[in-house]
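**Student:** model the structure of this input:
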Amino acid sequence: MKIEYQHIFGLPRKIVWKYIKDEKVLRNTIPNCKSLVQVANGFYQAQVDIQLGPLKDVFELEVKVEKEKSPAFCHVFLKGKGNLGEFTGKADVILNDHQGGTKVNIHSDVEITGALAGAAQRVLNGGANKGVEKFLYSLEKEIKKNLYLIRKGRNR
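**Tutor:** As a prediction, the model looks like this:
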């Protein structure tokens, strides 16, 4: 399954780059994230509730940043396992300056096994795209909240 998504942040690229890899910010913005821990530089483990139509499960995730070029690009490897199946995937996250903000493009390819693979492709694609969309909107909101708190002297 291929997922392609684009979002334009009203924030400078260096700011988006900084926060897109921040453990606390990610934990607060990944949809249905129960836990997220950075166990090593560029390596995260998480638990995420997944619901696609009638299918519901908790997935154990591993996310590894395999390549990166600050502040423009990272290649990420993803692996997840739940009772309904497993998935592996890779994603390229590309950040470009765009009219005073940042255009983020995500290109990913995911292989799914188990009961999830048997679900209708359209449901999976729609659910995955909606999850990416929700994540990016939440990420922008969380970054802006952090920047506001920093200006007020209440964070980091």
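**Student:** C-alpha from now on. contacts and neighbour counts both.
**Tutor:** Noted.
**Student:** where does Ala128 fall, secondary structure wise?
**Tutor:** Element membership for Ala128 (DSSP states H and E) is helix 121-151.
**Student:** pull out the buried residues from that helix.
**Tutor:** Neighbour-count burial for helix 121-151 flags 124-125, 127-129, 132-133, 135-136, 138-140, 142-144, 146-147 (criterion: 16 or more other Cα atoms under 10 Å).
**Student:** also stretch 20-39?
**Tutor:** So for stretch 20-39, counting by 16+ other Cα under 10 Å, buried means 20, 25-33, 35-36, 38.
**Student:** now swap in stretch 101-111 and tell me
**Tutor:** 101-106, 108.
**Student:** may I see the residues you listed organised as a markdown table, with secondary structure and distance to Leu116 added?
**Tutor:** As requested, the buried residues of stretch 101-111 are exported to a markdown table (DSSP: H, G, I helix; E, B strand; the rest coil; distance: Cα to Cα, whole Å):
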| residue | secondary structure | distance to Leu116 |
| --- | --- | --- |
| Gly101 | strand | 37 |
| Thr102 | strand | 34 |
| Lys103 | strand | 31 |
| Val104 | strand | 28 |
| Asn105 | strand | 26 |
| Ile106 | strand | 22 |
| Ser108 | strand | 18 |
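**Student:** next, the second sequence, to be compared with the first:
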Amino acid sequence: MEMTGSYIINSPRQKVWEAMNDPQVLKQAIPRCDEAIRHSDTEFTAVFSFKLGFIKPQLKSLITISDINAPNSYVMSAEGQGKIAGLAKGKANVVLIEKDAITTLLEFKASGDMQGTIADLATKLVTKTAQKLADDFFERFDQVLSSQQQAV
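**Tutor:** This next block holds a predicted model:
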């Protein structure tokens, strides 16, 4: 599965960078995220569920950040497992481009693979669901950052 995307985030690039590396911000932005635990500056675990047709599998993912070029880019790798979801692996190259003092363009190119019952049954549905999750995440991420800025 391959995905690309670009999103306008209504925050300065440095704030977007900090938020993309903050598990608690990510927990708020990831739809149906139950847990986000930091293990180190480059590694955390996220537990979330997602809707795939009529089922809601849960996935526990170890997320690792590498090839860091702060505040411009990094590579995010994830490997997760769930009882129903099976095994999921993915990697995303994330680039932050400063559009102006208060706006950042976030671009990503991701690839992933899923093995297990769900992958066997519904490859097209998995791809559609992954794109919807990405869209929902970035919409919520922008809202979380906007609310943080209004609170300051």
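**Student:** just the TM-score for the two chains, thanks.
**Tutor:** Superposed pair, TM-score by TM-score structural alignment, normalised by the length of structure 2: 0.92. Supporting alignment: 150 aligned residues with a Cα RMSD of 1.3 Å.
**Student:** follow-up on the earlier one: which ones among the buried residues of stretch 20-39 of structure 1 are found in helices?
**Tutor:** Among those, the residues falling in helices (DSSP state H) are 20, 25-29.
**Student:** in contact with Ile65 of structure 2, which residues?
**Tutor:** 42-43, 74-77 (Cα atoms under 8 Å, 6 or more residues apart in numbering).
**Student:** how about the equivalent of it over in structure 1: what's its closest non-neighbour residue?
**Tutor:** In structure 1, the residue matched to Ile65 of structure 2 (TM-score structural alignment) is Val65. Leaving aside its sequence neighbours, Val65 of structure 1 sits nearest to Val76 (Cα to Cα, 6 or more residues apart in numbering; 4.4 Å).
**Student:** ok, Gly82 of structure 1 next?
**Tutor:** Nearest in space to Gly82 of structure 1, with sequence neighbours left out and distances taken as Cα to Cα, 6+ apart, is Phe59 at 4.5 Å.
**Student:** mind checking the SS state of the one you found?
**Tutor:** strand (DSSP: H, G, I helix; E, B strand; the rest coil).
**Student:** would you agree it is in contact with Gln47?
**Tutor:** Yes: shown here, Phe59 of structure 1 and Gln47 form a contact pair, counting by Cα atoms under 8 Å, at 5.6 Å.
**Student:** who does the biggest strand by length in structure 2 touch, helix- and strand-wise?
**Tutor:** In structure 2, with assignment by DSSP state E, the single longest strand is strand 86-100. Using 3 or more Cα pairs under 8 Å, 6 or more residues apart in numbering; DSSP states H and E, the elements in contact with strand 86-100 of structure 2 are helix 13-20, strand 73-82, strand 103-115, helix 117-121.
**Student:** of these, which approaches Gly53 of structure 2 most closely?
**Tutor:** For Gly53 of structure 2, the closest of those is helix 117-121, at 10.3 Å, according to Cα to Cα.
**Student:** so where is the closest one in structure 1?
**Tutor:** Matched against structure 1 by TM-score structural alignment, helix 117-121 of structure 2 falls on residues 115-119.
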